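In: I'll drop the sequence and a predicted model, then ask my questions.
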Amino acid sequence: MASSIKNLSDYSSKNVKDIKDSTFAIVVSEWNEEVTEALYEGAMETLISHGADKKNIVRKNVPGSFELSLAAQWMAQEEAIDAVICIGCVVQGETKHFDFICDAVAHGITNVSLKYNKPVIFGVLTPNTQKQALDRAGGKHGNKGDEAAITAIKMLGF
């Protein structure tokens, strides 16, 4: 459902497992920090509110969204990590750069998840404008970070 008619912070509580002993990695792109920090905060708050222990949440920063896939792979290969949440934001520009980055990141994150048989979550915004990004990073459409965290939790309960 399009986020213009759904709040990203609203979710079903079905299949939410006990995560007090689960370990999460959150990989955060430094590019567009205003947005990615808000997404990170949303993911953290959701994990904590569902019982995750702060000491079981590892944060790693990368320069941009393109680097999320490799960092996710480094984290997913760690046996102690149960799920990886990738946080980023790529705003549409005037060139095809947007298309190449978004496609590479989506495929990269999917491939890491399949390679390591672990949830590796795509918490990357791909809006047309900075305003749309802010609307989805704690603004009027909720927070995609919340959605990414609850997706990780639910996938662990699969």
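Out: Everything's here; your move. Numbering: from 1, shown residues only.

In: CA only for contacts and neighbour counts going forward, please
Out: Will do.

In: For the protein, just list every one of the helices.
Out: Using DSSP state H, the helices of the chain run over 33-49, 68-76, 97-116, 130-135, 144-156.

In: Most tightly packed of these?
Out: The highest mean neighbour count among these, using mean count of other Cα atoms under 10 Å, belongs to helix 144-156: a mean of 24.

In: roughly how far is stretch 31-45 from the heart of the chain?
Out: 9 Å (Cα atoms, centre = their mean, to the nearest Å).

In: before we move on, back to that, format the helices of the chain as a markdown table; extra columns: distance to residue 2.
Out: A markdown table is the format used below for the helices of the chain (distance: least, Cα to Cα, whole Å):
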| stretch | distance to residue 2 |
| --- | --- |
| helix 33-49 | 18 |
| helix 68-76 | 24 |
| helix 97-116 | 18 |
| helix 130-135 | 12 |
| helix 144-156 | 12 |
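
In: In addition, the following structure is provided for comparison:
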Amino acid sequence: MATQLKSLSDFSHTTIPSASPYRFAIVTAQWNADITGALYQGAYELLVKQGASPENIISVTVPGSFELTSGADMILNNKKVDAVICLGCVIKGDTPHFEYICSAVAHGITNVGLKYNIPAIFGVLTTNNQEQALERAGGKHGNKGEEAAATAILMADLQRSLC
């Protein structure tokens, strides 16, 4: 596998604009908290590094990844933000629960973004085991929270450029 030894959180191929003109929300699942907490830290730190004011970052938690869609919907219905970042982690088990949750969350996040015409970013790890999740939450494959934050900035900037 080509990504086995590579950090996937490499932004050298793109320029990430300043986040200073934008407001963001980060919705983080509490389930698998050690992993989602690392994703949150990566996202938050990248937003601030790129110029977002901490006062322009709304942070909320929801019980699990399934609730990310509802959390994002509540934020977009009640707050003025330029993008919402949804962070979670679903680890495959022995039942089809994994497939149902992953599918519902992916569709739900897409739909909530389309409903409000505001970028809703899918920052949910869908891994086979805990080790893979840790590798993507600040381990050898980078931090998918950072990638989600970079995507949020790029999409907020695209949205503004089209207005």
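Out: Cool, the structure landed. Quick caveat: nothing in here was measured; it's all calculated off a predicted structure.

In: Would you pull the TM-score for this pair?
Out: The TM-score (TM-score structural alignment, normalised by the length of structure 1) is 0.94; 158 aligned residues with a Cα RMSD of 1.7 Å.

In: closest one to residue 83 of structure 1 among the helices of structure 1?
Out: Nearest of those to residue 83 of structure 1, taken as Cα to Cα: helix 144-156 at 6.3 Å.

In: The most centrally placed residue in structure 1 - nearest residue in space that isn't next to it in sequence?
Out: Nearest to the mean C-alpha position of structure 1, by Cα atoms, centre = their mean, lies residue 123 at 2.7 Å. Among residues not flanking residue 123 of structure 1 along the chain, residue 87 sits closest, at 4.7 Å (Cα to Cα, 6 or more residues apart in numbering).

In: Out of the helices of structure 1, the one nearest residue 8 of structure 1 is which?
Out: The nearest among the helices of structure 1, by Cα to Cα, is helix 144-156 at 5.5 Å.

In: Run through who's touching the closest one.
Out: 8-11, 15-17, 19, 38-47, 82-85, 87, 119-125, 136-138 (Cα atoms under 8 Å, 6 or more residues apart in numbering).

In: repeat that for 6 Å
Out: Helix 144-156 of structure 1 is contacted from outside by 8-9, 15-16, 39-40, 42-43, 46, 123, 136, using Cα atoms under 6 Å, 6 or more residues apart in numbering.

In: Could you identify the most distant pair in the residues you listed?
Out: Greatest spatial distance among those (Cα to Cα): 15 and 136, at 24.1 Å.

In: Between those two, which is the more surrounded one?
Out: For residue 15 of structure 1 versus residue 136, neighbours defined as other Cα atoms under 10 Å are more numerous around residue 136 (25 against 13).

In: Go ahead and confirm that one touches residue 143.
Out: Yes - using Cα atoms under 6 Å, residue 136 of structure 1 is in contact with residue 143, at 5.1 Å.
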